[in-house]
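Chemist: dropping a prediction and its sequence here:
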Amino acid sequence: MTDRVYNVLFLCTGNSARSILAESILNKEGGGRFRAFSAGSQPKGTVNPFALKVLESFDYPAKGFRSKAWDEFATADAPVMDFVFTVCDNAAGEACPVWPGQPMTAHWGIEDPAAVEGTDIQKQAAFVAALRYLRNRISVFAALPVASLDKTSLRAKLTEIGQSEGATSPRHSAA
């Protein structure tokens, strides 16, 4: 058994909803084995209030989040990532920075809850669905015996997780 903590970066375009949800979920559910971060290619500058409300309602950390650019994690003094997951199709199609350490990557796209129009109840329901899909994926990921899997097997598992219920674009297998 290893005491190693794996760094995980969740990417989205705006870093205001899905990537924030994923960061919070993994930091709580990761059992101390993972340290999660989030960022965006074109950060909105603010975190969507529905993301924070839903995190809080499901007893996940909802404080201290900020919408930030993924460039922060591509610098020499940034934490070295072991895994980088895109959670939106737009970010998966963009040219990502070169990540120090050559992390494993996968695409875990789900629909953007922030794009839902309608009543506050409809918007909140979209965020709850996004949280559920992300929590399911993160639970499977956190249970993987990462240290004992070879790279090929691990990559296959990460791709399979990204194609689970709620996937927007199963054809993408890497970020």
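Modeler: Looks like it arrived, so ask away.

Chemist: going by C-alpha atoms from here, please, whenever you check contacts or count neighbours.
Modeler: Noted.

Chemist: which one is residue 52 nearest to, not counting chain neighbours?
Modeler: With sequence-adjacent residues excluded and distances taken as C-alpha to C-alpha, 6 or more residues apart in numbering, residue 52 is closest to residue 62, at 5.2 Å.

Chemist: so residue 34 sits right up against residue 26, yeah?
Modeler: Yes - applying C-alpha atoms under 8 Å, one finds residue 34 in contact with residue 26, separated by 7.1 Å.

Chemist: of these two, which one has the most company?
Modeler: residue 26 (26 against 19; other C-alpha atoms under 10 Å).

Chemist: tell me how far the more buried one lies from residue 142.
Modeler: 8 Å (C-alpha to C-alpha, to the nearest Å).

Chemist: identify the contacts common to these two.
Modeler: Common contacts of residue 26 and residue 142 (C-alpha atoms under 8 Å, 6 or more residues apart in numbering): residue 34.

Chemist: follow-up on the earlier one: show me whatever sits in contact with both of residue 34 and residue 26.
Modeler: Joint contacts of residue 34 and residue 26 (C-alpha under 8 Å, 6+ apart) are residue 142.

Chemist: for comparison:
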Amino acid sequence: MPVNKPNVLFLCTGNSCRSQMAEGFARHLKSDRMNAFSAGIECHGLNENAVAVMAEKGVDISSHTSKVVEELGQIEFDYVVTVCGHANETCPMFRGDCKVIHVGFNDPPQMALAFEDKEQKLECYRKVRDEIEVFIKTLPDNLPGYTEKGND
């Protein structure tokens, strides 16, 4: 097990859905191997459908808050994972040896606009949730240049 876990920030446009799901899964599945955070370029509030579909997987993100990067203070991130195109294109600079990688996921609220039925809308969120879960399960080992600090 790593002595010093990497700090990983999941960054999205509004920190309402995809980045929140990523942080939730990372804390739920990988807290022994990494410190997970999420933020947005902007603050859009926590998406209730994201909360609902995460609860279906036993992951409670209902107490999460939507925040911008600046609210995370002096945390030095080892990795920033942008989970949407806009965040990737407008990603701020981070100090230190922070590595920024992009792993894009479709936008559930945008996908859900095609449907009127609540269940069909939720299916959009579930699809992206499941894709994010698969990605999180590969962390931190698949992050570029990752080695377990303290065990080199």
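Modeler: Thanks, I have it. All values reported here derive from a predicted model rather than from experimental measurement.

Chemist: before we move on, back to that, please list all residues in contact with the residue nearest to residue 52 of structure 1.
Modeler: 24, 52, 53, 55, 56.

Chemist: who are the contact partners of the first one?
Modeler: Residues counted as contacts of residue 24 of structure 1 (C-alpha under 8 Å, 6+ apart) are 36, 55, 60, 61, 62.

Chemist: re the thing from before, over in structure 2, see which of the contacts of residue 62 of structure 1 survive.
Modeler: Counting by both residues aligned by TM-score structural alignment, their matches' C-alpha atoms under 8 Å, the members of the contacts of residue 62 of structure 1 that carry over to structure 2 are 24, 52, 55, 56.

Chemist: would you turn those residues into a markdown table with distance to residue 131 of structure 1?
Modeler: Converted to a markdown table, these look like this (distance: C-alpha to C-alpha, whole Å):
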| residue | distance to residue 131 of structure 1 |
| --- | --- |
| 24 | 10 |
| 52 | 11 |
| 55 | 8 |
| 56 | 11 |
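
Chemist: can you flag the buried ones in the residues you listed?
Modeler: Buried subset of these (neighbour count, 16 or more other C-alpha atoms under 10 Å): 24, 52, 55.

Chemist: give the aligned range of the helix or strand harbouring the last one in structure 2.
Modeler: Secondary structure assigned from DSSP states H and E places residue 55 of structure 1 in helix 49-57. Using TM-score structural alignment, helix 49-57 of structure 1 corresponds to residues 48-56 of structure 2.

Chemist: and what of stretch 128-139 of structure 1?
Modeler: Against structure 2, stretch 128-139 of structure 1 falls on residues 126-137 (TM-score structural alignment).

Chemist: returning to what we had before: distance of the residue nearest to residue 52 of structure 1 from residue 72 of structure 1?
Modeler: 21 Å.

Chemist: same check on residue 117 of structure 1?
Modeler: Counting by C-alpha to C-alpha, the gap from residue 117 of structure 1 to residue 72 of structure 1 is 31 Å.

Chemist: same thing with residue 156 of structure 1?
Modeler: 28 Å.

Chemist: the more surrounded of residue 117 and residue 72 of structure 1?
Modeler: Ranked by neighbour count (other C-alpha under 10 Å), residue 117 of structure 1 and residue 72 place residue 72 first, with 13 against 10.

Chemist: mean deviation, whichever helix in structure 2 runs longest versus structure 1?
Modeler: Among the segments of structure 2 that qualify as a helix by DSSP state H, the longest is helix 118-136. By mean C-alpha distance after the TM-score superposition for structure 1, the fitted helix 118-136 of structure 2 averages 1.0 Å away from its aligned residues in structure 1.

Chemist: for that helix, buried residues please.
Modeler: Neighbour-count burial for helix 118-136 of structure 2 [16+ other C-alpha under 10 Å]: 121, 122, 124, 125, 126, 128, 129, 132, 133, 135, 136.

Chemist: shouldn't the fourth one be in contact with residue 52?
Modeler: No - the pair formed by residue 125 of structure 2 and residue 52 falls short of the contact definition of C-alpha under 8 Å, at 9.2 Å.

Chemist: now do the same end-to-end measure for stretch 93-107 of structure 1.
Modeler: Stretch 93-107 of structure 1: ends 10 Å apart by C-alpha to C-alpha.

Chemist: same thing with stretch 1-14 of structure 1?
Modeler: Chord length of stretch 1-14 of structure 1, first to last residue, is 37 Å (C-alpha to C-alpha).
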